[in-house]
Structure formats: structure tokens, C-alpha cells
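Novice: quick one, fold the following:
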Amino acid sequence: MSSKQQILSALRQHTRETYDMPDLTRLKPITYDDPVAEFKKKTTTIAGASLIEISEDDDLNAVIRDRVVGGWPACPVIATNIMGIDAQLNPDTVASAQELERVDVGIVRGDIGVAENACIWVPQTMKERAICFASEHLVIVIDDRHIVNNMHEAYDLIRQSSYYFIDYQFGTFISGPSKTADIEGALVYGAQAARAVTVVFVNRK
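Specialist: Below is the predicted model:
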């Protein structure tokens, strides 16, 4: 018997009462009258991200240049595989993920926004997914038609659609900048990933 089995066996021997799993079918996930408005509100509050709203007719490259990159004190290194955006690096064509270590602004597309917690599902649609985590400032572009009420609806969409895993078997939820308060009780940004996140929200007509 392995040490793991010995531990589990000892735990079972000292278990006095057991309980059935709760009936999760009776759980009613939270919903909103206006999930889009709720998503936008929580993006800037709970998630701690910046929000830029544009229309489908706006020039995305100009928005990135003027409202995101324009805030940097020097010429930043930009990485993206979104066509039409000026960038020095492309996560599809770099030789290795290490090349993305020097990225100041990484730009990716999000496919599902969740109103209850401002999480955004970012499927891997690029060769090197390190762009999502190595960038100092991560920009996520998402469409207003892709907002759902809660995580239950988000996971249902992911399970039902093979689109999210056509090229790569990976995706992740991102909600605002990386932050932790475990270091001497001080809130630290960028401990595990981006120090800042901007959500570019595309309003469709």
C-alpha cells in the first residue's frame, strides 16, 4: 500500500458521519436585467481593469495607439496577432515564448465576458500563450454580443463549442491585473502576470 493510500485509509477509518452531495440542480445562478452593464461596471470595480468603449466602426489600431500606447513614457514593445494592429512582435511567429519577456503591451481577443465577476475567457488562438501572462500591460478586446450572466453559462458555451479548442487545447479566464496581498500584507500588482489590464469593449449596432 502506498503512503497516499495509507493516509486515505486512515482518514476513512476515523470518519464518523458521511453526507450526501448537495443537489446542485436546485442551485439558481445569478442573472441580471442588463448583463452588459453589469460586466462593464465590475470590470472597473471588482476586477480593477480599465475600460475603453468603442464602436464597431472605430479604428482599433488608432484606439490602441492613442488611448493605450499613448500613455507610456517611452516607445513600448507591442505584441499581438490581431490583424491591423501595429506591433513589433507576433506570438504566432516568435521563435520561442522567451521572446515575449520584453513585451510592454500585449493585445489579445476575449471570447466570453462574465457579468458576475468580470472574468473574460481568452482561448489560446496564438502559438505562444505567454503573451497573456508575460505582458506588462494586457489589452483584451471583447465584443458586447459575447457577454453572459454567470460562470455556469460561460462553461456551458465552452463545453458546447469546439471552436475554442480548434488549434490549441488551452484557454484561461482573466479578470483584471494580477494582484496579491500575501507579501507582507501589502497589495502587489503584477506578481504573477500583467500589472495592468485594459478591456476594449466593442459596442455593436
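
Novice: going by C-alpha atoms from here, please, whenever you check contacts or count neighbours.
Specialist: Noted.

Novice: quick one: the strands in the chain, in order.
Specialist: Taking DSSP state E, the strands of the chain run over residues 50-55, 78-80, 105-109, 112-114, 120-123, 137-143, 147-148, 171-174, 179-183, 186-189, 196-203.

Novice: any chance of those in CSV, plus mean neighbour count?
Specialist: CSV is the format used below for those (neighbours: other CA atoms under 10 Å):
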stretch, mean neighbour count
strand 50-55, 16
strand 78-80, 23
strand 105-109, 25
strand 112-114, 28
strand 120-123, 24
strand 137-143, 24
strand 147-148, 23
strand 171-174, 16
strand 179-183, 12
strand 186-189, 12
strand 196-203, 21
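
Novice: please give the structure of this sequence too, so both can be compared:
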Amino acid sequence: MSSRNEILMSVRLNLPLVDRPLPVVPLFDDNPPASFLAAFKQNLVRMGGMVLDAPEPGDPLEPVRAKLADARVVCSTVPEITGNRHIASATQPWDLEDVDVAVVRAAFAVAETGSVLLQDEDLGVNAVAYLSQHLIVLLDPADIVVNLHHAYRRPEFRQTHYASFHTGPSATADIEGVLIHGAQGVRSLSVAFVARAAVRPIHSSPGAVDG
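Specialist: Next up is the predicted model:
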């Protein structure tokens, strides 16, 4: 037996046999905002994200369609939008390095921080949320929780292999306070509020071939 294994075995054999239950963590939701949606929008913009609001009444995908108008390579993992780069065609993550805009759906969002939760089931290839130049996230307003304490009780953290909060676009700042977006990831993150399965699929451009 190696020295490492001997040390670990000794630790295991000498662990104190006491029952120490984890403390109960409160949810800190005594004073929730009047509107989760309004709070989410405010905090998303504060973190450098963009809100894609459609006029009322109107097609919630209209602002998404406008954002895709000049994109050469669109990779969509949602049924509502059809792109011209199929996520299944990426055999390696770097196959997505030329994607101009990726369109994905968030599992849920957090009003307190303006964050969206992206998981492997929705992304298809996790790297699409980092390698694309711009990221558009579809979010059902019903999927917004009040704060991170509620968020971490969601099943996504136990039922999926990958789940990551995204709060605005990639950003970095040097000691002089110069803020740069897109340094290590997407240059912009936009959120459109689209209920799940509420609209029929559309094509992002006349040349779109698959989703």
C-alpha cells in the first residue's frame, strides 16, 4: 500500500462518529420583487445583457429575427428558430468556432442576478454557448425564480451532467477599470421572452437549411 493510501485509510478509520446534520439555509425570500420579470430585466441589463422585447401585441420572435438578419452562420438548438448550422454536425467543440449567432433556451433564470441557466440538454454541445460570437437565449417568463437560494434547489443541478449560470456576455476589466466584452466568450448575450412551445418554428433566413 502506498503512503497516500495509508494516510487516507488512517483518516477513514479515525473519522469521528458523530451525527452533524447540515444547517437549514433560509431562502431569503421575505421581500420578493413585485415582478420577477421586471427584476430580471433590470439585472440582466446591469450585467451587460440585452432584452429583446417584442411590441404588444406582437410576435415574440420578431426581435430575434431582426438580430439574425445579418448573421452568416446561425446555430439553433431550439425548435422555434431554424439555423443553417446543425448542432449535430459538430463532432468536436471547435467545429462551432465560426458561429456568428447561437440561439438556445434557458432552463430557468434568476431575477436577483439577471442570470440564465444553460444545461447540456438544451445546448447539445456545451461549447456553443462560449464559441459563438453572439448568444440569444429564449426564456419562458414562468421559468424565473426569485434568487439563487431558490435556483440551487432546482433539479437541474442533480439531473443533468452540465449546468452553468450565464450572467451577461463575457467580460474582463484591467486594473485601470477598462471593461472589455467578449474577451473569453460571447460578445453579446440577449434574452427573448418566449413561452415554451408557444410559437411555430420559423426560418431565420431564406438560405436556412436545418436547425
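
Novice: and of the strands of structure 1, who's closest to Leu8 of structure 1?
Specialist: strand 179-183 (30.8 Å; CA to CA).

Novice: before we move on, the earlier item: now render the strands of structure 1 as JSON lines, adding distance to Ile131 of structure 1.
Specialist: Formatted as JSON lines, those follow (distance: least, CA to CA, whole Å):
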{"stretch": "strand 50-55", "distance to Ile131 of structure 1": "19"}
{"stretch": "strand 78-80", "distance to Ile131 of structure 1": "7"}
{"stretch": "strand 105-109", "distance to Ile131 of structure 1": "6"}
{"stretch": "strand 112-114", "distance to Ile131 of structure 1": "18"}
{"stretch": "strand 120-123", "distance to Ile131 of structure 1": "11"}
{"stretch": "strand 137-143", "distance to Ile131 of structure 1": "8"}
{"stretch": "strand 147-148", "distance to Ile131 of structure 1": "23"}
{"stretch": "strand 171-174", "distance to Ile131 of structure 1": "12"}
{"stretch": "strand 179-183", "distance to Ile131 of structure 1": "17"}
{"stretch": "strand 186-189", "distance to Ile131 of structure 1": "17"}
{"stretch": "strand 196-203", "distance to Ile131 of structure 1": "13"}
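
Novice: any idea which of those strands gets closest to Asp33 of structure 1?
Specialist: Using CA to CA, the nearest of those to Asp33 of structure 1 is strand 147-148, at 11.3 Å.

Novice: in structure 2, what range does that closest one match?
Specialist: Mapped onto structure 2 using TM-score structural alignment, strand 147-148 of structure 1 spans residues 144-145.

Novice: swap in stretch 91-107 of structure 1?
Specialist: With TM-score structural alignment as the criterion, stretch 91-107 of structure 1 aligns to 87-103.

Novice: what does that stretch contact?
Specialist: 68, 71-78, 81, 85, 124-129, 131-138, 211 (CA atoms under 8 Å, 6 or more residues apart in numbering).

Novice: go with 6 Å
Specialist: 71, 73-76, 127, 131-137 (CA atoms under 6 Å, 6 or more residues apart in numbering).

Novice: what's the distance between the nearest residue to Ala195 of structure 2 once chain neighbours are set aside and Asp59 of structure 2?
Specialist: Ranked by CA to CA, 6 or more residues apart in numbering and with sequence neighbours excluded, the top spatial neighbour of Ala195 of structure 2 is Asp140, at 4.3 Å. Asp140 of structure 2 sits 14 Å away from Asp59 of structure 2, taking CA to CA, to the nearest Å as the criterion.

Novice: number of residues surrounding Ala10 of structure 1?
Specialist: 10 (other CA atoms under 10 Å).

Novice: now the one 3 residues further on
Specialist: In terms of burial, Gln13 of structure 1 registers 8 neighbours under the definition other CA under 10 Å.

Novice: who's in contact with it?
Specialist: Counted by CA under 6 Å, 6+ apart, Gln13 of structure 1 has zero contacts.

Novice: got it, and Ile174 of structure 1?
Specialist: By CA under 6 Å, 6+ apart, the neighbours of Ile174 of structure 1 are Cys119, Ile120.

Novice: check the one 4 residues further on too.
Specialist: Residues in contact with Ser178 of structure 1 (CA under 6 Å, 6+ apart) are Tyr189, Gly190, Gln192, Ala193, Ala194, Arg195.
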